[in-house]
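1. From the sequence below, what's the structure:
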Amino acid sequence: MTAYAIAHIRPETMNEDILRYIEEIQSTMDPFEGRFLVHGREVEVLEGPFSGTVVVIAFPDMERARAWYASDAYRAILPLRTDHIPGEVILADGVPAGYDATKTAAALRAEAGL
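-> Next up, the predicted model:
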């Protein structure tokens, strides 16, 4: 099942380290079949306070997403971003084809006794 690395980042000013990070990140993702779905785009805020932007990277599965983040190649460039751009990064599993939220709601309702 597809897994996603999702970052909510708040870039401030561009500098050489950030540019180097952007130039080098793709080569760290390639061995794990990672690909950008969202990168450096403006977001349209529909609800709540939000600042910054979002990055979404897809991996074939959670194992490869974790392996990419822990890889020596990625760890080597990570400070180029974290030293200059505040933000949060998470890994999340996607849902399978045919996922139906009504079934999830029914299971949650049963668990909660509602």
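2. all contacts plus neighbour counts: C-alpha atoms, from now on.
-> Will do.
3. Going along the chain, name the strands of the protein.
-> For the chain, the strands defined by DSSP state E cover 3-9, 35-41, 53-59, 87-93.
4. how about these in TSV, adding distance to E16 and mean neighbour count?
-> Shown next, in TSV, are these (distance: least, C-alpha to C-alpha, whole Å; neighbours: other C-alpha atoms under 10 Å):
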stretch	distance to E16	mean neighbour count
strand 3-9	17	20
strand 35-41	17	13
strand 53-59	20	20
strand 87-93	19	14
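5. Here is a second sequence; please produce its structure as well for comparison:
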Amino acid sequence: MTAYWVNTFTAIHDEERLRRYAELAGPAMRAAGGRFLARGNPVDLLEGDSALRTTIIEFPDPAAARAAYESEAYQEALRVLGDSATRRITVLQGVEDD
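-> Model (predicted):
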């Protein structure tokens, strides 16, 4: 079943390192079977506290999302990012159409 990787940045401490992370992370996600559905700054806030940036990536299943995270290519992107941002990554399972 489809899975969705949701990466939410709540603080950014170094824009340059974040940019370099994104240059590595994007290809790593695509190589692992991910498809970017949305990314960027919020365009509207309907409730709660706003995140600075959010990325949503579709994967064939939760195991593929986990494998993408654990891949050497993504781990290299994480080394570049280091402590330059505070974020939360969650994986959600897609719903089946009735």
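6. Just the TM-score for the two chains, thanks.
-> Scored against TM-score structural alignment, normalised by the length of structure 2, the superposed chains reach a TM-score of 0.85; 97 aligned residues with a C-alpha RMSD of 1.7 Å.
7. before we move on, the earlier item: go through the strands of structure 1 and name the closest to I22 of structure 1.
-> The closest of the strands of structure 1 to I22 of structure 1 is strand 35-41. By C-alpha to C-alpha, the value is 10.0 Å.
8. got the angle between the closest one and strand 53-59?
-> 170 degrees (axes from the mean of the first three to the mean of the last three C-alpha atoms, to 10 degrees).
9. Relative to structure 2, what is the average displacement of strand 35-41 of structure 1?
-> In the superposition against structure 2, strand 35-41 of structure 1 averages 1.4 Å from its aligned positions (mean C-alpha distance after the TM-score superposition for structure 1).
10. and the strands of structure 1 as CSV, adding distance to E23 of structure 1?
-> What follows is these, written out as CSV (distance: least, C-alpha to C-alpha, whole Å):
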stretch, distance to E23 of structure 1
strand 3-9, 17
strand 35-41, 13
strand 53-59, 15
strand 87-93, 19
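11. And those strands: which comes nearest E111 of structure 1?
-> Closest among the strands of structure 1, once you apply C-alpha to C-alpha, is strand 87-93, at 21.9 Å.
12. Average offset of the closest one relative to structure 2?
-> Following the fit onto structure 2, the mean deviation recorded for strand 87-93 of structure 1 is 0.9 Å by mean C-alpha distance after the TM-score superposition for structure 1.
13. and the angle for that strand with strand 3-9?
-> Interaxial angle of strand 87-93 of structure 1 relative to strand 3-9 (the same axes, to 10 degrees): 160 degrees.
14. so how far is strand 87-93 of structure 1 off the chain centroid?
-> Per C-alpha atoms, centre = their mean, to the nearest Å, the displacement of strand 87-93 of structure 1 from the mean C-alpha position of its chain is 5 Å.
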